[in-house]
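Participant: no FASTA, just this:
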């Protein structure tokens, strides 16, 4: 699976392209801006972008009206086709947001039910009761997603709904040549639907990647050979920023070992979960860290740990953004152009290092040195051994351990040296030591 060796870059198009928050019905080709960033993304080393919703919707994109039409605020289908061609020419793959759990109240089939009630051929596409009423006074009750009644839950156990959604996926592949899907709220999706989707996509476009949004629970339930290739690793997301803010590296080390460690009971060995330090739903990492010296170190862990790294647009240069109690607008800004800096340069190096390292892409995980402020872990495959060393403290530290032995090349700086039972870790440092 190509996705396991690549770094992803997540964009929330409605915000990124400066579109109105509410659908104003005016067609403007704002989505072309994504194509204008393709050279920057190629230089950064991005293997694929993840685009949050781009299809016609009522407001934020997750309230879909039409799965086969690009949102007019972003442009036309032809505009997006042009963007996809440009991205592919710059060796950047495209993953779209598959919002299959629910639609907006403006969705064409739901509007048919509003008009025709019992007589609508689409009444069984949703979870509807004509014995009740909705908060919108529709004359019937329907299930909304987690109590959000602007999001109408689809009935994925209805074969007609599944056939329709798969037909939309076929359309996206044939029309835009996309390479994968992020499945919104994958934890809510019908498992048989996901099995059918996996088989359908693999037959249509071998190597098509499916990555699910999962917040909690056992990821093995949906990340397996029958369903999804990967899912979001929220456990380690929390562990990364929390370890730095509490100056307790035991938290992230515990999560990583629990998931990927050498012991028989470790739960996700051999899997490639999607890792991130922020995204479109959470406060940006630059705003959540209490010590700004830790910002580069979070990426040191992100690219060194098992799984697939994903960067949220703007965070690669340390953009700030705080989630508000009632909206996410501050998390989804419009930038005139990329603003690369020293952090961006570091991330660019880490992307190359990881892509070219079998140990970092596919190797096992093992904690070597662990203190409150320092963490050294080993990534080892059959062909390579890499030590990742993070010092979150404000002073130098010398780590001692019998496993710290042998000649090495430091992959970030290119320096070479020899370890004989100890490793000097400068304050606020990241080291990737390839052991010879």
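Facilitator: Right, received. Where do you want to start? Every value quoted in this text rests on a predicted model; they were computed, and no experiment measured them.
Participant: Every contact and neighbour count from this point should use C-alpha atoms.
Facilitator: Fine.
Participant: Contacts for the lengthiest strand in the chain next, please.
Facilitator: Longest strand in the chain, counting residues (DSSP state E): strand 397-410. Here strand 397-410 makes contact (Cα atoms under 8 Å, 6 or more residues apart in numbering) with 368-369, 391, 415-427, 431-436.
Participant: Report the buried residues of that strand.
Facilitator: For strand 397-410, a neighbour-count test (16 or more other Cα atoms under 10 Å) marks 397, 399, 404, 408, 409, 410 as buried.
Participant: Could you check how far the last one is from residue 55?
Facilitator: Looking back up the chat, that one is residue 410. 45 Å (Cα to Cα, to the nearest Å).
Participant: and the helix or strand harbouring residue 9, what other elements does it pack with?
Facilitator: Assigned by DSSP states H and E, residue 9 falls within strand 8-11. Packed against strand 8-11 by the contact rule (3 or more Cα pairs under 8 Å, 6 or more residues apart in numbering; DSSP states H and E) you find strand 48-51, strand 308-312.
Participant: A further structure is provided below for comparison with the first:
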């Protein structure tokens, strides 16, 4: 396995297409003639202006409802459009230098998946495509108890062939990689048989697995993924900020350092499955802190569409509970208030900082000062190249002084932060209450 070199510079802008273009939930459903997928394409200039290098799409394949109940992996969802719309999207992205990541569900399928319908009709070959329910030998296993999501049998050679062919098919159509949904529910041996076959044909493709918790490096090694979703760090960021417990964040970053010895995780503070960070955080002043951590630590960052405008949205465990975090977008540009414009500018600045310091892709962090509500960490390039940033986060009501000589640095350039003068060189700095600073030693 060789991770493609382009991922070292990747910053994703993530879109959930069915919600983004108002195709789900809606009644009546849009028709292919509406070509709604092209609404996503209209936003590519925005992604470029943001500083992203790629667009990570949610499901675009035929399904009945939310996209994760696939009925045909070879067909664009008719609510989004058709093959021509997909081809236009790929061309428009690549013309702007944007990569495209697709989202594939291969743990389970929807009830209208052709082989599932055949299995219900008694086709013996189709029956072998699906796992049996442990307590119901005559029924099929489902994904986490969802009766509309039918679990595939990942030991079936035909299923292995099918998934490998689907992955290769869309890479051949111009996609640059895949997010593998619910990969944690699939035996690693399945991916270890599928992915090498696809890589043999598409060696420049990148594969990131959705994994919530567990042995991340072990899963990467056993399955052959390039990366996994870094939910541990996501949780530690917002939880530490809400609880005033930077020890939790520091512990997660120590774990993160270990992961970086093996692979570069997909990092995020928001996605289509979680409460918006601006809603998740109890104090709106700390949204910037979360973004600073994301952009100054190792990994492959992803920005969920709308977070760059400080969108709010609560995920709820009920029918329709994802709707608030998957809203429809109109045509660009969106009208935003001063707070939204300020958040967008902060995203642009921090993404630009990361682009100017590409070593951050594999940067390791270490604490220079740590207590419950104030945290100063050093983010440094792997190896002995000398690149370093100092990141100070303050959640207290009091200013947080920084004396650089006491930390082993003669001087540093004050790059950014709350109330920071532009590009000032200093031996001392002060982080205001509920604020942050980034310094670059020299």
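Facilitator: Noted; the coordinates are in hand. Being a predicted model, the structure only gives us computed values, none of them experimental.
Participant: TM between them?
Facilitator: After superposition, the two chains reach a TM-score (TM-score structural alignment, normalised by the length of structure 1) of 0.91; 420 aligned residues with a Cα RMSD of 2.1 Å.
Participant: thinking again about what came up before, include distance to residue 248 of structure 1 and mean neighbour count when you put the helices and strands packed on strand 8-11 of structure 1 into a markdown table, please.
Facilitator: A markdown table is the format used below for those (distance: least, Cα to Cα, whole Å; neighbours: other Cα atoms under 10 Å):
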| stretch | distance to residue 248 of structure 1 | mean neighbour count |
| --- | --- | --- |
| strand 48-51 | 32 | 23 |
| strand 308-312 | 22 | 25 |
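Participant: can you list these in CSV and add distance to residue 26 of structure 1?
Facilitator: Formatted as CSV, the helices and strands packed on strand 8-11 of structure 1 follow (distance: least, Cα to Cα, whole Å):
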stretch, distance to residue 26 of structure 1
strand 48-51, 21
strand 308-312, 28
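Participant: quick one, strands of the stretch 51-200 of structure 1?
Facilitator: Assigned by DSSP state E, counting those that start in this stretch, the stretch 51-200 of structure 1 shows strands spanning 55-57, 64-70, 93-98, 102-104, 128-129, 141-142, 144-145, 148-153, 180-183.
Participant: The second one vs structure 2, average offset?
Facilitator: Average distance, strand 64-70 of structure 1 versus aligned residues of structure 2 after superposition (mean Cα distance after the TM-score superposition for structure 1): 0.4 Å.
Participant: do the fourth one as well
Facilitator: After superposition onto structure 2, the mean distance of strand 102-104 of structure 1 to its aligned counterpart is 0.2 Å, using mean Cα distance after the TM-score superposition for structure 1.
Participant: That strand maps to which residues in structure 2?
Facilitator: Strand 102-104 of structure 1 corresponds to residues 108-110 in structure 2, going by TM-score structural alignment.
Participant: Let me see the ranges of the helices in the stretch 201-350 of structure 1.
Facilitator: 234-245, 250-260, 285-288, 295-304, 342-355 (DSSP state H, counting those that start in this stretch).
Participant: rewinding a little: which residue range of structure 2 does the strand holding residue 9 of structure 1 align onto?
Facilitator: Going by TM-score structural alignment, strand 8-11 of structure 1 sits over residues 12-15 in structure 2.
Participant: Same question for stretch 155-172 of structure 1.
Facilitator: Counting by TM-score structural alignment, stretch 155-172 of structure 1 corresponds to residues 153-170.
Participant: that older thread, dump the strands of the stretch 51-200 of structure 1 to CSV, plus mean neighbour count and distance to residue 41 of structure 1.
Facilitator: Formatted as CSV, those follow (neighbours: other Cα atoms under 10 Å; distance: least, Cα to Cα, whole Å):
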stretch, mean neighbour count, distance to residue 41 of structure 1
strand 55-57, 27, 23
strand 64-70, 21, 22
strand 93-98, 23, 11
strand 102-104, 26, 31
strand 128-129, 18, 45
strand 141-142, 19, 42
strand 144-145, 19, 34
strand 148-153, 19, 33
strand 180-183, 24, 18
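Participant: doesn't residue 437 make contact with residue 416 of structure 2?
Facilitator: Yes: if you go by Cα atoms under 8 Å, residue 416 of structure 2 and residue 437 touch, sitting 5.8 Å apart.
Participant: and the gap between the counterpart of residue 75 of structure 1 in structure 2 and residue 35 of structure 2?
Facilitator: In structure 2, residue 75 of structure 1 lines up with residue 81, judged by TM-score structural alignment. Applying Cα to Cα, the value for residue 81 of structure 2 to residue 35 of structure 2 is 4 Å.
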